[in-house]
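In: got a predicted structure here, sequence first:
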Amino acid sequence: MYIFNRLTVVPKLPEKIKGIQEIADNLWWCWNTESLKLFKKIDKELWERVEKNPIKFLKQISQTKLEEVSKDEDFLKEYNKVYSDFKGYMENNNTYYMNNYEKYKNKCIAYFSAEYGLDETMPLYSGGLGILSGDHLKSASDLGIPLVGIGLMYKEGYFNQKIDGRGNQLTLFAKSDLDNMPIKKVKDEKGRDLALYIDIENTKVMLKVWEINVGRVKLYLLDSDTEENSSKYRELSYRLYGGGREMRLMQEMILGIGGVKLLKALNIVPNLYHMNEGHSAFLIIELIEQIMREKQVSFEVAKELVKTMTAVTVHTPVPAGNEIFDIDLIERMFDGKWDALGISKDTFLSLGMTPNDNYKKAFNMGVFALKIAGKKNGVSKLHRRCF
């Protein structure tokens, strides 16, 4: 048997500019134009070739180039300015939030979204929902709002479109280059990869977790693509909005249920759980179950408590933004959950139904989120008439 190991040789950053790695490891650079100019100035041709990816750039830049710029007084002046701005940004407590809401400095918001549009080098989004989510994290960082993001790690992201010679659209998926993304695995107290487990179809599915620094804000991404899982569950972390209804439902179970379990494992106690669209609404189930267990209260009492700590933002009334699942599928995935909650199956299923849902045939994630969340808003006034 032959055993192969991969060895990556990277250039060593000169002492005078070693802080540039810190900048590359934090997505702050993607909305700070001066930092982008800094990378470009080192090697314009390489910068364009790596598609403006700082991590990849620093791995491929020649040692000679690094030595040259570390002795260039004009470059050092620019570097020192950018690095000073970055350190000042990260360490500054003189933020809008602290200046106006200091009494809430120990509060925390958990922000859940199925996609995040942060930068082209991070293919974790498909459109407007993701761009809004990404901007929320960046704005929270700039304002100093104590927020943590929860999402899913997609190894292939969303598809790229290509038109062939006959005018047909081709759907292309490219595997994400994790080694060249500003991410790292979350570890437990013993230095091992943090492992979470959620029940799907009465099967224990293991989740690993990735961490991304978005300025001052942490974004955690759940990942089921681990050797401990069967291929069926590993594939849940492959594509954004990929697969059939079963895959979409399981992805949303990971996002909502797994996200709440993750916060518990990290000892993060949010005062508000914000659902960006209904994809993450299963977080409600996990919160209710945790409260019932810890406070020894009934389902109804726990549900009312969850109302006080949840909010949902509605983006669109069309089906793509309001997942609807067949009741048979919900029953199979959550088999026995109603017993654990001390309620009937019909009561459980009714959480995602309206009188117009053809009676026990459809479970609407948007309806579920809107029924339970204590705070509700939309991205336009039009949504007020739609729901």
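Out: Cool, the structure landed.
In: when you work out contacts or count neighbours from here on, use the C-alpha atoms and nothing else.
Out: Will do.
In: where do the helices sit along the stretch 251-387 of the chain?
Out: 259-265, 283-295, 299-307, 327-333, 337-340, 345-350, 365-372, 382-386 (DSSP state H, counting those that start in this stretch).
In: in JSON lines, list those helices along with distance to residue 82 and mean neighbour count.
Out: Below are the helices of the stretch 251-387 of the chain laid out as JSON lines (distance: least, C-alpha to C-alpha, whole Å; neighbours: other C-alpha atoms under 10 Å):
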{"stretch": "helix 259-265", "distance to residue 82": "33", "mean neighbour count": "20"}
{"stretch": "helix 283-295", "distance to residue 82": "40", "mean neighbour count": "18"}
{"stretch": "helix 299-307", "distance to residue 82": "43", "mean neighbour count": "17"}
{"stretch": "helix 327-333", "distance to residue 82": "50", "mean neighbour count": "16"}
{"stretch": "helix 337-340", "distance to residue 82": "52", "mean neighbour count": "15"}
{"stretch": "helix 345-350", "distance to residue 82": "54", "mean neighbour count": "16"}
{"stretch": "helix 365-372", "distance to residue 82": "43", "mean neighbour count": "23"}
{"stretch": "helix 382-386", "distance to residue 82": "42", "mean neighbour count": "11"}
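In: out of the ones you listed, flag the one nearest residue 78.
Out: helix 259-265 (39.1 Å; C-alpha to C-alpha).
In: other residues contacting that closest one?
Out: Applying C-alpha atoms under 8 Å, 6 or more residues apart in numbering, the set of residues contacting helix 259-265 from outside is 112, 150, 151, 196, 222, 269, 283, 286, 287.
In: about what we covered before: dump the helices of the stretch 251-387 of the chain into TSV; add distance to residue 143 as well.
Out: Shown next, in TSV, are the helices of the stretch 251-387 of the chain (distance: least, C-alpha to C-alpha, whole Å):
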stretch	distance to residue 143
helix 259-265	22
helix 283-295	26
helix 299-307	26
helix 327-333	40
helix 337-340	40
helix 345-350	39
helix 365-372	27
helix 382-386	27
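In: right, so of those helices, which gets closest to residue 92?
Out: Of all the helices of the stretch 251-387 of the chain, it is helix 259-265 that lies closest to residue 92, at 25.4 Å by C-alpha to C-alpha.
In: ok now that closest one, how far from the chain's centre?
Out: 13 Å (C-alpha atoms, centre = their mean, to the nearest Å).
In: go on, stretch 278-296?
Out: Its chain's average C-alpha position is 19 Å from that of stretch 278-296, according to C-alpha atoms, centre = their mean.
In: which residues touch it?
Out: Identification of contacts with stretch 278-296 by C-alpha under 8 Å, 6+ apart yields 112-114, 252-253, 255-261, 275, 297-299, 302-303, 306, 312, 314, 321-323, 340-341, 365-366, 368-369, 372.
In: so what does whatever helix or strand residue 74 lives in touch, helix or strand wise?
Out: Per DSSP states H and E: residue 74 is located in helix 73-91. Contacts defined by 3 or more C-alpha pairs under 8 Å, 6 or more residues apart in numbering; DSSP states H and E place helix 73-91 against helix 20-24, helix 33-42.
In: want to try JSON lines for the ones you listed, with distance to residue 158 and mean neighbour count as columns?
Out: Formatted as JSON lines, the helices and strands packed on helix 73-91 follow (distance: least, C-alpha to C-alpha, whole Å; neighbours: other C-alpha under 10 Å):
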{"stretch": "helix 20-24", "distance to residue 158": "24", "mean neighbour count": "17"}
{"stretch": "helix 33-42", "distance to residue 158": "25", "mean neighbour count": "17"}
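In: next, the one to line up against it:
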Amino acid sequence: MEIPQTRFPNLPERLKGLGEIATNLWWSWHPGARMLFKLLDRQAWKESGHNPVKTLLGLPKETYETLVKDREYLHLYDQVLELLVKDLEPKDDFFGEGSTHQQAHCIAYFSAEYGLHQSLPFYAGGLGFLAGDYIKKSSDQGIPMVAVGFMYPEGDLRQQICEDGWQENPNETLDREAASIARVLDESGNPIIVKIPFVEPPIRVAVWKVMVGRIPLYLMDTDIPVNDPWNRGISAHLYIGNREQRLRQEIVLGIGGFEVLSTLGIRHTVLHLNEGHPAFALLERIREKVQAGMSYEKAARQVRATSVFTTHTPGKRRVRSCNNTLG
């Protein structure tokens, strides 16, 4: 198991596994793992917004040196680390073949938001929580899957009540270096930058990775110097109000997400869309097959047969519309 020691230089050898636990969202649905970070320093844990990476980075060496002598803490630590290692070990997957996300029957899950934990503000409500729970459960069941979404450094609207009783909406930007995420690098150690095809002026995205148990979630980030100011804001926060910018956001999610998987060499045979925001991914799948020599009619049939759509708020009118569209 790879331990990110350089990210947490204050961790002693005996507790270096805390870094591995903190950088996999597995901790978010395992109470024992969360308790490990709470016991480090209850006040620091609270002030971090229950963010284990931020907690680890903010504590002095003396805190860890004290815990190395705490038998009860070490017992809990060993139990949690053993469970993490066991859960992440290669095992028979949902189909009984011990596959990984790179094998042929992988599911590519696209969603505009992911409700994984409050320390990662990539969600607005139920749609995001559905996506978050879906990939967490997929990890537990060994379903071969890779997920794609956006890095939203500004998240969604936050609300809090002031002492005078009025509501305010504070602006907070995610500190990428103090969160359970990591930048995706190429073989030379340089950040991977992916160009979105068919868009002028060009839009490029950096790629971040969140490990959700066994499931990799790749997040696209347009806030990079190579993009012009207008395009840098595409992934700033959820559901941009400007209609043109919103369309760009959905193009990047669908077509760009498809391009990211291709760049990373991740193949999939099933595409699962969580709501219609990533719908451009369907068109990109068809285009790829046609470009490879398949007729449009056959490509459309194959994509229809290997695509899954989840609607968050079904209604009679909406269902009729979908049925008419799909024939």
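Out: Good, I have the coordinates. The structure displayed is predicted, hence computed values, not measured ones.
In: quick check: TM-score for this pair?
Out: In this superposition the chains share a TM-score of 0.89, using TM-score structural alignment, normalised by the length of the second structure; 315 aligned residues with a C-alpha RMSD of 2.4 Å.
In: still on that earlier bit, skip ahead from the helix holding residue 74 of the first structure and say which helix or strand is next.
Out: Where DSSP H and E defines the elements, the next helix or strand beyond helix 73-91 of the first structure is helix 96-101.
In: just the buried positions in that following helix, please.
Out: Neighbour counts over helix 96-101 of the first structure (16 or more other C-alpha atoms under 10 Å) mark 97, 98 as buried.
In: contacts for it?
Out: For helix 96-101 of the first structure, contacts defined as C-alpha under 8 Å, 6+ apart pick out 105, 143, 144, 145.
In: now these as a markdown table including neighbour count, secondary structure and distance to residue 91 of the first structure?
Out: Converted to a markdown table, the contacts of helix 96-101 of the first structure look like this (neighbours: other C-alpha atoms under 10 Å; DSSP: H, G, I helix; E, B strand; the rest coil; distance: C-alpha to C-alpha, whole Å):
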| residue | neighbour count | secondary structure | distance to residue 91 of the first structure |
| --- | --- | --- | --- |
| 105 | 12 | coil | 15 |
| 143 | 17 | helix | 13 |
| 144 | 23 | coil | 11 |
| 145 | 22 | coil | 14 |
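In: to which residue of the second structure is residue 192 of the first structure aligned?
Out: When the second structure is aligned by TM-score structural alignment, residue 192 of the first structure is paired with residue 190.
In: burial measure for that match, as a count.
Out: The number of residues packed near residue 190 of the second structure is 10, by other C-alpha atoms under 10 Å.
In: tell me which residues touch the aligned residue in the first structure for residue 306 of the second structure, please.
Out: Residue 306 of the second structure maps onto residue 309 in the first structure, with residues paired by TM-score structural alignment. By C-alpha under 8 Å, 6+ apart, the contact list for residue 309 of the first structure reads 271, 272, 273, 373, 374.
In: can I get the helices and strands packed on helix 73-91 of the first structure in TSV with distance to residue 350 of the first structure?
Out: Putting those into TSV (distance: least, C-alpha to C-alpha, whole Å) gives the following:
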stretch	distance to residue 350 of the first structure
helix 20-24	48
helix 33-42	50
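In: the match of residue 192 of the first structure and residue 207 of the second structure: what is the separation?
Out: Going from residue 190 of the second structure to residue 207 of the second structure by C-alpha to C-alpha, to the nearest Å gives 11 Å.
In: and for residue 165 of the second structure?
Out: Look at residue 165 of the second structure and residue 207 of the second structure: by C-alpha to C-alpha, they are 40 Å apart.
In: more neighbours, these two?
Out: Ranked by neighbour count (other C-alpha under 10 Å), residue 165 of the second structure and residue 207 place residue 207 first, with 23 against 8.
In: look at the aligned partner of the more buried one in the first structure and tell me its secondary structure.
Out: Residue correspondence, TM-score structural alignment: residue 207 of the second structure in this structure matches residue 209 in the first structure. For residue 209 of the first structure, the assignment made with DSSP: H, G, I helix; E, B strand; the rest coil gives strand.
In: isn't residue 209 of the first structure right next to residue 221, touching?
Out: Yes - counting by C-alpha atoms under 8 Å, residue 221 is a contact partner of residue 209 of the first structure at 5.6 Å.
In: ok, now which ones touch residue 269 of the first structure?
Out: By C-alpha under 8 Å, 6+ apart, residue 269 of the first structure lies in contact with 108, 263.
In: hmm, try it at 10 Å
Out: With contact taken as C-alpha atoms under 10 Å, 6 or more residues apart in numbering, residue 269 of the first structure is in contact with 107, 108, 109, 110, 260, 263.
In: mind checking how far the fifth one is from residue 267 of the first structure?
Out: This points to residue 260 of the first structure. Per C-alpha to C-alpha, residue 260 of the first structure is found 11 Å from residue 267 of the first structure.
In: quick check: neighbours shared by the two?
Out: Common contact partners of residue 260 of the first structure and residue 267 (C-alpha under 10 Å, 6+ apart): none.
In: for the residue most central in space within the second structure, helix, strand, or coil?
Out: Against the mean C-alpha coordinate of the second structure, by C-alpha atoms, centre = their mean, the closest residue is residue 217 at 3.7 Å. Three-state assignment for residue 217 of the second structure (three-state DSSP): strand.
In: my read: residue 22 of the second structure touches residue 35, true?
Out: No - in this structure, residue 22 of the second structure is not within contact of residue 35 by C-alpha atoms under 10 Å, at 11.8 Å.
In: any idea what residue 251 of the first structure aligns with in the second structure?
Out: Applying TM-score structural alignment, one finds that residue 251 of the first structure aligns to residue 249 in the second structure.
In: do the same with residue 226 of the first structure
Out: Counting by TM-score structural alignment, residue 226 of the first structure lines up with residue 224 in the second structure.
In: dump the residue contacts of residue 235 of the second structure.
Out: 149-155, 205, 219-223, 245-246, 248-249, 252-253.
In: with residue 242 of the first structure instead?
Out: By C-alpha under 10 Å, 6+ apart, residue 242 of the first structure lies in contact with 156, 157, 158, 159, 235, 236, 248, 251.
In: what of residue 116 of the first structure?
Out: For residue 116 of the first structure, the contacting residues are 122-137, 149-152, 219, by C-alpha under 10 Å, 6+ apart.
In: helix or strand for residue 151 of the first structure, just tell me which one.
Out: Per DSSP H and E, residue 151 of the first structure falls inside strand 147-152.
In: quick one: list the elements packing against that strand.
Out: Contacts defined by 3 or more C-alpha pairs under 10 Å, 6 or more residues apart in numbering; DSSP states H and E place strand 147-152 of the first structure against strand 109-112, helix 128-143, strand 203-214, strand 217-223, helix 245-253, helix 259-265, strand 272-276.
In: what's that strand aligned against in the second structure?
Out: Per TM-score structural alignment, the counterpart of strand 147-152 of the first structure in the second structure is residues 145-150.
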